[in-house]
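# Sequence first, then the predicted structure, then my questions.
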Amino acid sequence: MQSRTVFPKAGLNACCWKCGFDYRKTIEQPHLLEESHVRFQEKLEHALKNGYVEWANSPNMHSLVFFEGLRVLIAGLTSRQTRNRLKRSTNISVAELSDFPKNGFEFANLPSRRELFSILAKVTERWPESFVDLIHECDLRYADLKGDGLRRPYWYEDVIHLEASARRIATSDAEFNSISNAVIARNVKFSAFKAKLLFDRKLHWQPVTSVSDEIYDELLISIDHEIARTLDSKDRAVLIRDKIMFAVGRVLKLSQNELACLTLDKVRQRVTNTEVADFYNNAKTPAQAKAWVEWYWENIRHQLEPSESVGHVFTSIQSKKGLRRSAVGYRFRRAVDAAMLTREIAEYGAWVK
């Protein structure tokens, strides 16, 4: 009769079933836990157990919102740019994160997870003060911290939007003009991306609140120069259309959509006064703008060959219909780039303000 009892023997439950490694030969590597790690672990366990957590000035934040924010925070901290910037920190070590996988936290090895847990415990110890201090110390950027997803909980988005987006270096007018002129000379129009490639300088500036009359005159004069250099009659008619269109939009304070949908009747309803068209000076009053529109309607508009059923003042030479809003914006930006007034005219809204 054979006994069913398995008696202990040498090596029983001491070796790995797959590779045969003897666990008794394992060298212990103790890891010292800090108090912040313990408190962070307790907070995670509390959120899992109760379904809510006290966080970001909210006494009962839903655990889903809390963990979604942590997930985005992990994605932001493990991005390549952020890891490089975290090396500037005197309080955080990122040695284990140097080979962090692109797939994310779930595919990281244990040393990397342990190091990341330590970083999370430190940046969440006093939220958001600890994280804000880290952003300022390492100059972390919003583009790197926003993670790889479209959904960012409010408690995380508010912090990175306020602290990481606002850290911009002011650019002097002289520096901007010299760089932008060089970029335009090489690429026809200004591009911040080209400026970064050529001069390793990111240009950030506040949009001009309004455009002065001097800049207004300068843009129209630039278009006049293009008209004078153009031999093709249709191209010249397009440039004259642009000049009249931009002047009318500025004087009558019209949006791009209103400018695209403008008709002669709408102009006459808006402006009752009548003047004779004068091109010696640029239009500055609604009556002068109306005179320019009426002159354009009688002398230039037909050269663009619009359809008979189209009542728009400004039409496209390609479609024979009224200009679209996007076309108005494109032509305006083209004129601004050609006049090298990118710094002075940041956007169409400043033109009509």
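Happy to help now that I have it.
# drop to CA atoms for contacts and neighbour counts, all remaining ones
Will do.
# residues of the helix or strand containing Glu298 that come out buried?
Secondary structure from DSSP states H and E places Glu298 in helix 286-299. In terms of neighbour count (16 or more other C-alpha atoms under 10 Å), helix 286-299 has its buried residues at Pro286, Ala287, Gln288, Ala289, Lys290, Ala291, Trp292, Val293, Glu294, Trp295, Tyr296, Trp297.
# Pasting the second one now:
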Amino acid sequence: MPSTITLECQNLSKQFGDFHAVRNISCRIPQGSFFSILGPSGCGKTTLLRMLAGFLEPDSGDIAIHGQSMSNVPPNRRPVNMVFQHLALFPMMNVGDNVAYGLKRRKVGKAEIRRRVAEVLERIGLPGIASKSVDQLSGGQKQRIAIARCLILEPEVLLLDEPLGALDLKLREHMKVELKKLQQAFGATFVYITHDQSEAMVMSDTVAVMNHGRFEQMGSPQALYYHPETAFVAGFVGDSNRFKGEIAGIDNGTASVRTECGQLLHGIPVDDSLPAGGKVDLFVRPEAIHLNPSSSQQAENTITGTVQTILFDGGNSRILVRENNTGSELQVLLPQTREFQTIQQGASLNLSWAAMQSRVFQADDVA
């Protein structure tokens, strides 16, 4: 049975003077899903979110919620609510009054308000704190209260404008999990904007990667990570090593690529539109690279380098290796195995990876 589409955008565009903030955006967001818009600062994320909320009118295109156009519908009449980065809780009100604020504006009865506030506080895991001052809450608790204040109004769509941006790292990691749990518990449709790829990848059912006002690619976190469709997505989502190279030949959808390091890689999946001899950028993830001592026999698709830095990071370590021919620096991600512990700064190593782990794009496709 197909999913019900809660929110649909058709060819949305917005321009400020000569600046094109949003360019021809279209998407369909299923009911009860977590949809993230991921991109660098200035790519148009906030402008798009403000159009969804009704704070900005698009120059062209349409927004529909459950099939009903939102054209000329003011923000307070739209079935959406918004959580801002700075939360905007009222310090002069206690927790219960903050959560109940929207219900009071709708003139809901006092008994009904008390019941619904108690219910929503229970569901977000903070029962019995209605009488507390918001100043007594931790950062994570304030986040949940800000979300509860929106969810108690039962919006069709909850818009979240980088709500974790002001939190410290440990709390931000915790709240990523809590936000996903809340979204699933309430069955709400979340539209979340962020420049932090970890937030988008961990929480989302679907991620739209935005760049220069456009959606470069839209799909599951796994699809974006393992099958990027543009060089921008390959470089922005997750960490990647990038090599400049040239197509040496193409046969049945795979190519041989000669990199700037002099390495000839075979069997790389490519778009047939790439011409032989064309300049390309080749991307490979740090965890896809294998290290072997330089004294070992060199396998095909191998380059040599020298260990510059070893960065410990809990269960993994990030090894920075300087490639011997060009001096370019590569990142390698390794688990803390016994073999890894023998690697020392200054060691000479062979680096190799499976050709199928590479992604190749035309050189001018890099944003």
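That came through, no problem. In this text, all values refer to a predicted model and were calculated from it rather than measured experimentally.
# TM-score, when you put one on top of the other?
Scored by TM-score structural alignment, normalised by the length of structure 1, the superposition of the two chains gives a TM-score of 0.29; 174 aligned residues with a C-alpha RMSD of 6.9 Å.
# coming back round to it: what's the next secondary structure element after the helix holding Glu298 of structure 1?
helix 325-338.
# Buried ones in that next one, by neighbour count?
Val328, Gly329, Phe332, Arg333, Ala335, Val336, Asp337, Ala338.
# Let me have these in a markdown table, extended by distance to Trp155 of structure 1.
Listed next are those as a markdown table, based on distance: C-alpha to C-alpha, whole Å:
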| residue | distance to Trp155 of structure 1 |
| --- | --- |
| Val328 | 40 |
| Gly329 | 36 |
| Phe332 | 40 |
| Arg333 | 38 |
| Ala335 | 43 |
| Val336 | 40 |
| Asp337 | 40 |
| Ala338 | 44 |
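# Return the closest of those residues with respect to Glu218 of structure 1.
When the buried residues of helix 325-338 of structure 1 are compared for distance to Glu218 of structure 1 (C-alpha to C-alpha), Val336 comes out closest, at 10.0 Å.
# Tell me the spacing between the closest one and Glu45 of structure 1.
58 Å (C-alpha to C-alpha, to the nearest Å).
# just the helices in the stretch 1-150 of structure 2 please.
For the stretch 1-150 of structure 2, the helices defined by DSSP state H, counting those that start in this stretch occupy 45-53, 95-105, 110-123, 139-151.
# quick one, the longest one and helix 95-105 angle?
I take that to be helix 110-123 of structure 2. 130 degrees (axes from the mean of the first three to the mean of the last three C-alpha atoms, to 10 degrees).
# tilt between helix 110-123 of structure 2 and helix 139-151?
With the same axes, to 10 degrees applied, the angle from helix 110-123 of structure 2 to helix 139-151 works out at 140 degrees.
# From the contact counts, what lies against helix 110-123 of structure 2?
helix 95-105, helix 139-151 (3 or more C-alpha pairs under 8 Å, 6 or more residues apart in numbering; DSSP states H and E).
# For Thr306 of structure 2, which of those helices is the nearest?
helix 139-151 (43.6 Å).
# Can you tell me the SS state at Leu44 of structure 1?
Secondary structure state of Leu44 of structure 1, per DSSP: H, G, I helix; E, B strand; the rest coil, is helix.
# contacting residues for it?
Applying C-alpha atoms under 8 Å, 6 or more residues apart in numbering to Leu44 of structure 1 gives no contacts.
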